[in-house]
Each structure stands twice: as C-alpha cells, then as structure tokens.
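Asks: predicted model and sequence below, questions to follow.
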Amino acid sequence: MTFKIEDRHGYTDVAPQFLGLDGGALSITGTAFNDNGLLLTNLFWTQRAENGAWTLQVGQIDVTDFVDIYGLVSPYSGFQNLSFNTNPTINTPNQGIGIAGGIKLSENFYAVASVADANADPSDPSLDVFSDGNLFKSFEIGYTSGFDRIYFDNVHLTLWHAEAADDGSRAEDYGAVFSAAWFVDNKWMPFFRAGASKGTAALYDRSVSAGLGYYGRNTDLAGLGLNWAEARNIDGDQFTLEAFYRFSISPGLQITPSLQFISNPLLNPNQDSITLFSLRTRIVF
C-alpha cells in the first residue's frame, strides 16, 4: 500500500505555478508549486508478478507518475516548467481513483495502460467515477535498454483520450506524444519530446521540446531545455527556454537556481518576452 498526503500553500499573491499565466504567457512555470491546500495524492495498492513481468496499481493514483515519463520529469529535482515535465499537450487529470498496469513484452519492450477519473479532485476524493463515465485513458508502448534503466534509457509513444464532462465544463480531448531520452555514459541525458492533441482542454495543441541534462559531481544536475508550442484558437508561436543547476549540498539538501525565458507570450501579444528567476530548495529526511 502506498499513500501520500500533501499540504500546499502559496506565500505570495501568485503561486510559482501561475507566474507565467499572470504575466501573459500560456505556461505553467512552477509545476506542483501551487496553493491547492490539503490533498490526498496517493492511496493505492500495488500488485506485482514474482518475476517482475507485470505490475498493477488500483486506488487513488497520479497518472503523471507513469504517463509519458523520462529521467528529468520530476518538478522537485529537474525542470520546473510543464513544457519539460509531463507533455503539456496531454490533458492529464488531477489525482483520483484509477487503475494502471504495466507489462514486459520482451527483454526491452513494455506497455503501460491506465483508466482514471477525468474529473478527479484530490482535495475532495470521490469514489463516484466509473458510474459517471467521465474517464481519462492512456496507452503507452516503449523501448528501454534494460528494465533497471527504464527511467533513464527510454523511447516511447503514448496515446490518450479524455471524455467530455457531463456538465459541459470540459470538452472531449485526445492526442499522441512521442518521447526519446537516453543516459549516455551515465552523465549526459539528451531528450526530444513532441506531442499533438485535439486541443480542446490541454494546455497546448502542439508542442516540441528538446534539451540536455548533465550529472556532475556527486548528484549535481544541470539542465537546459527549449520548447516550441502553439495553442488552439490563439495565433502565434510561443518559445520557452529553461536552464537550471541543482547543487547537492548534502545527501538530504539540494538547492537549485533556475532561469526561464518565454518569448512571444501567447496570452499577451503586446509583450515580447517574460523572464523568471527562481531558487528551489529540497530537503529530504
């Protein structure tokens, strides 16, 4: 059994997650750093085959834990802009009731699928999901050099579909994403990620990201990423650059200064660019 309870609070008028939107950019600039309060983000049972051939999870799940992931996906230790986390062309739901499973197809190929509550609200967990029929579904097939390196050496294609909400608050959406990342010499991680969707509810209609991660001394990590995106019913192309360096002060303390530069903010055509500086601290007990 796995469980996680979070309590998120903002200490400024605008939480880091929404600084881009506040400045006129169609961009989530601080993924997970919001003011959502008390949340039940995980409460699920995991069942695995003895030989590791398959895994099943049932309960309160977070689909971003397994949909379109790669080695630099974590907003707590890697990039902070959503353009370099879970693909922003995917209309991923909040944490809620769902079923997810993975299976090894061969020594190098795997498949992952999920069905989850598209209307989930982790601040008010509900079991009334499958009777409503408002579901998020995903299917992924991928290749890895070995299952002990699935988060580091990974190439995959993900298909997803989100049903329309019964109350009309969300239209049907679907799309596909591709991701390729490889850990070279256990130091360099180049990546290329692209996605396209119907674009009715996802942040972007189309998106392409590319970049590089470099693991330095101890567990230091440098990252550089560039994203191009366009959104439905908004003219223009938005470009996002993020650069960071994660200093590992001790095994339990990391400090990460970062820079985000957003060119041609889609929500404010009168502004040429937005620049954000941040300092993230992570303490692990």
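Replies: Nice, I can see it.

Asks: can we go C-alpha only for contacts and neighbour counts from here?
Replies: OK.

Asks: now residue 73: which helix or strand?
Replies: Per DSSP states H and E: residue 73 is located in neither a helix nor a strand.

Asks: spit out the contact partners of it.
Replies: Neighbour list for residue 73: 79, 84-86 [criterion: Cα atoms under 8 Å, 6 or more residues apart in numbering].

Asks: neighbour-wise, which of those residues leads?
Replies: residue 84 (30 neighbours; other Cα atoms under 10 Å).

Asks: that one touches residue 209, doesn't it?
Replies: Yes. Because the distance of 6.8 Å satisfies Cα atoms under 8 Å, residue 84 is recorded as touching residue 209.

Asks: here's the one I want to compare it with:
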Amino acid sequence: MSKLTSKSPPIKRPQSLSHNLIGAIAVSAIALVTAEADAQSLVTTPDVIGQNVTSVSQLSDVRPTDWAFTALQSLVERYGCIAGYPDRTFRGNQATSRYEFAAGLNACLDKINEIISAGLADKVSKEDLATLQKLQEEFAAELATLRGRVDALDAKTAKLEAQQFSTTTKLSGQVIVSASASGSGNDFLVDPLGGNPVAGRANTTMISRVRLNFNTSFTGEDLLLTRLEVGNTGTNLSNSLDGGIFAGFAGFNGSSKFDYSGVGATASINRLRYDFPVGRDARVSIGTAMSLNDHLDANSFANDESADFGIGMFINNPLILPVNDGAGAAIDWNLGGGAFSLRAGYVAQNASSPTADTTAPNGTINRGLFGDTYQGTVELEFAPKNAEDEAPFAIKLQYTRASVNNLDYNMGGVNLEWAVNKAIALFGRYGFGNISNRGTAIAAALPAYTSATSDSLNPQTWSAGLAFPDLFKEGAMAAIAVGQPFVENKVGNATQTNVELFYRFPISDNISITPDLQFIFNPNNNSSNGTITVGTLRTVFSF
C-alpha cells in the first residue's frame, strides 16, 4: 500500500530546530490559518502547545455540525493525531473555521503517513483511507493554503537561524547620556585633612556611559554575564569631593559623584561572572570581575544609577561596600522559600597580582585572591510576602570585614524599605563601624592626611528618603533623599550633607528622561566651603 498523497507537497520542517519549536510550528498551523478567516492571528508558544488529545469533542470550540466532524472525530480517537491546547480550546469563542479544521485534518494525514512509513500499513483500515480521501477532496483548497503558509514560515525560520547571533547568548545594552551643570560659592574647596584644594566652580559638562551585556545561558537556569563598558570620562564638580577627604577611605571614594561618571574612553570588561542554582532555594555566583552590589545591599528605590539616584552614597552604603569590585564569589539563599534570605559575598581587587606590594607607605601589602585589598560581607534579610506574593517591607542586617591599604574595616549596617502603598514608599540605610591602622596613626597609611593622628576612626553614614512610584504615569518615579556620607568628629569641623531629588519619566519602554538636582552642604566636612549645587538632565536608552 502506498503512502497517502495530496495535491500539495508535504510540509517541510527544518531539522536543526529544537523539538519544542518543531512542535510549535506544526501545531500552530491551526492558529496561523485562522488569520485568513478572521484577520486576527492567534499567538502560540511552545510552552502551551503540543499536549495530545484523544477526541475532537475535547476541543471545546469545535462543534459537531456535519459529517466531516464525525469523520475526523473517529480518526482522532483511533490514531491520536490532533494536538491542542491545555485548556482544550483553539483559543477563541468562535466555531471551528474550515482552515482550523483543515489543520486538524492535515495532522491526521501526517500521522497515518508515519504509520505507513513504519511498515504498519495493515494497521490502517481501507475505510479510514477512504474517509481521509473524501476529507482531502472536501478541504483541498484549505489544505493548499495551510501548507503554503507553513512553508513560508519554514523559510522565515531558516533565515532567522542562519542570521541569528547565537543560540545561547542574548545581547542587551544601556546608554546613559547626561548634561550636568554645577557650581559652588567658593573659588576653591578646602580639604580639612591637608589635601590640595580643588576648584569650586565648574563648566557645564556632558557625561556618557555605554554598557553591552552578553547574557549566556547553557541550561536555561544559569547565566554567564559578560559586560563591556566604555564612557567619555566625563565628570562634574561633585567628583572633586571624592578627591578630598573621601579619597583615602575605601567606600567613600565615589560617595558624592555620579555613579555613571568618570568611565574611561577605552572599552573594558566591567562584569565577568557565572551564576547558577544550587538546589531549589540557593544561587551561587563566581567571577573574575564582580560587583557585590549586584548581590548585596539592594533597595527597590535607591540602587540603580540609571533608574533612580545618581550619586554613590544613595546607590549603596559606603561602609558596607568599601571595596565592592574584584574577583570572588557570592551566594543568595532564600531559606525554605520563606521570608528570610541569607547572602554572603567576597571580592579581592588584587586577585590577579601574585606578588606583594613592598612600596606601600603602610608596610608590605600582601595581594592575591586572599590578600589586601579584600572584602567579605554577610547579609540577613527579612521580607515577608503579602497575599499578592509581594514583599512591601524588607529589612537587611549586614556585617562587613575588609582590609584596604592595611587598614582594617569592621562595619555593621541596616538597609530598610517599606512600600506604604502603591503611591508612596520609605527607604534608608545606616552604617557604623571602625577603621583601624593596627595601633599606628592613620596618617601613616595616608601620608597626605597629616592631621589624622589617631590610630582609628569610628565613622557613621546614613541616608533616608521618600519615593513616589508611578507618579503621573505608570513606570515613572519621583524621589528625594538626604544623607551624610562620613560622620566622624575627628575629620573636619562640620559634616557634609547631601540632598538629591529626581523625577524619572519614561518616554517609552526603552527611553527615559530624568531631571536631577543635588545639593551638597559643608563639602569635604568643612563649614568654610560653600554649598555645591548640581543640576543634571539624564537620558537613558536601553535595548
């Protein structure tokens, strides 16, 4: 007995496609041809297609109105040849169109052809062959249209396969462009620890940063992140403060400048790490270029320089993340899938240096993966979920042990956020601890700081703010925050205070514009320095 044939050639399917996609193409013909009948395409995806049913009557929108239904029903029940959706419908409330019916008929033709090709022709009765022949004649036009559409889809799929970048890697990117104007009441800003004064007036500047992320997954649950970063080295007046009192203390260097400023004009690897699950509730990350703020000290309203605040002290706690970047590892463990999560991270900035630094002013610095400069942090979060499976309240308790230039850091911290309702949220951070030079004056480690005669400091840092999600438009957000990056009465005659407010307005899913205003009072912990005002218009493109 020969194979069944029809007036149109058999449907060709590309062999290199995944099994799920092959199933999707074959079955989604039902949805594709519906567009011919009602001018509205049905959307089908591999995760909802391909569950076989054994009766046409199980497909609730197929009605037994004529002989063709009864005939196809009999074939389906004997050969199991129609695939439908889990909700047992063809995704619509209309009666089955002739095109949809032809798709079901085509599936039975393919199924019986497979049986005959396997040498099991005796399993197909002559009556069934006669029924199929009659159905083919009745629906010849629809079958021809169906196969033409699927052949066109096959051609488009083959073209996509030939031109695709990678089967495992997706490219995403972000571009930040901002115009920044800043100024102070002083011609020069004084450093109370003896550093050189810096200019107190600045011209308008343009700052840009570009990031390209190559997101690679091998299993669907893991992630190899490779990020390239480049900028125009643009800065503003607030960057100068981090060359003053904050420059010598890890974490505070960058607490006042924009987090996206100062990026070099030569492309470099900003992230290179591999994330993978361990068990059901834990995830581990390891890498040669990591940032702990990807894993620790997160806050829904103050954590992303592209979406909310721009300056470092509102992005992260400078005491909890004094080192932040380097080679290392991190783990995130949601205990039993409940309200508590335990996280830990470790990075070393000089992991690629096998030899010690004997030229350091504070004695020999032992570098490498477990040498100076390093940081280890643990964090315990409590974030109970409500009936909507959301966590409007979260509190994180943190501890950091670090060593930078042979200075020992022992720090504690708290990170809090509370979405009071859909329109308003509270957030804040607090850090405290000790920076010690192991019995020797701080100035021995930082020669420019000639007035730092104490062998240890006990700095504090804090920030608090209000956020207004979806203000005037869904996806928008306004917020204001105030904080002090370095509270220590041994440093300066006052305490620097930062205030920042912004409004992020989404133009589209891929473009947002953010006016931002920043005030810095008592810059460099010195009351003789005039208030610095920084105005910025930030535009972010994402793709």
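Replies: Structure received. Model, not experiment: these values are computed from the prediction.

Asks: as a markdown table, the contacts of residue 73 of structure 1 with secondary structure and distance to residue 98 of structure 1 would be great.
Replies: Conversion of the contacts of residue 73 of structure 1 to a markdown table gives the following (DSSP: H, G, I helix; E, B strand; the rest coil; distance: Cα to Cα, whole Å):
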| residue | secondary structure | distance to residue 98 of structure 1 |
| --- | --- | --- |
| 79 | coil | 27 |
| 84 | helix | 25 |
| 85 | coil | 21 |
| 86 | coil | 18 |
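
Asks: endpoint to endpoint, stretch 101-114 of structure 1 covers what distance?
Replies: Taking Cα to Cα, to the nearest Å, stretch 101-114 of structure 1 runs 6 Å from one end to the other.

Asks: one step back: which residues do residue 84 and residue 209 of structure 1 both contact?
Replies: Between them, residue 84 of structure 1 and residue 209 have 225, 227 as joint contacts when contacts are counted by Cα under 8 Å, 6+ apart.

Asks: which parts of structure 1 are strands?
Replies: Read by DSSP state E, structure 1 holds these strands, from start to end of the chain: 2-8, 37-48, 54-61, 96-104, 109-117, 135-144, 154-162, 173-181, 188-197, 206-215, 221-230, 238-250, 253-263, 273-283.

Asks: so which elements touch the first one?
Replies: The one in question is strand 2-8 of structure 1. For strand 2-8 of structure 1, the packing partners by 3 or more Cα pairs under 8 Å, 6 or more residues apart in numbering; DSSP states H and E come out as strand 37-48.

Asks: same check, this time on the fifth one
Replies: Contact partners of strand 109-117 of structure 1 among helices and strands, from 3+ Cα pairs under 8 Å, 6+ apart: strand 96-104, strand 135-144.

Asks: whereabouts in structure 2 does that strand align?
Replies: Per TM-score structural alignment, the counterpart of strand 109-117 of structure 1 in structure 2 is residues 340-348.

Asks: what about the matching stretch, how far off from structure 1?
Replies: Stretch 340-348 of structure 2, aligned to structure 1 and superposed, deviates on average by 0.7 Å (mean Cα distance after the TM-score superposition for structure 1).

Asks: that stretch: how far from the chain's middle?
Replies: Relative to its chain's centre, stretch 340-348 of structure 2 lies at 18 Å (Cα atoms, centre = their mean, to the nearest Å).

Asks: and for stretch 404-418 of structure 2?
Replies: If you compare the mean C-alpha spot of stretch 404-418 of structure 2 with that of the full chain, they lie 25 Å apart, counting by Cα atoms, centre = their mean.

Asks: nice, that's everything, thank you.
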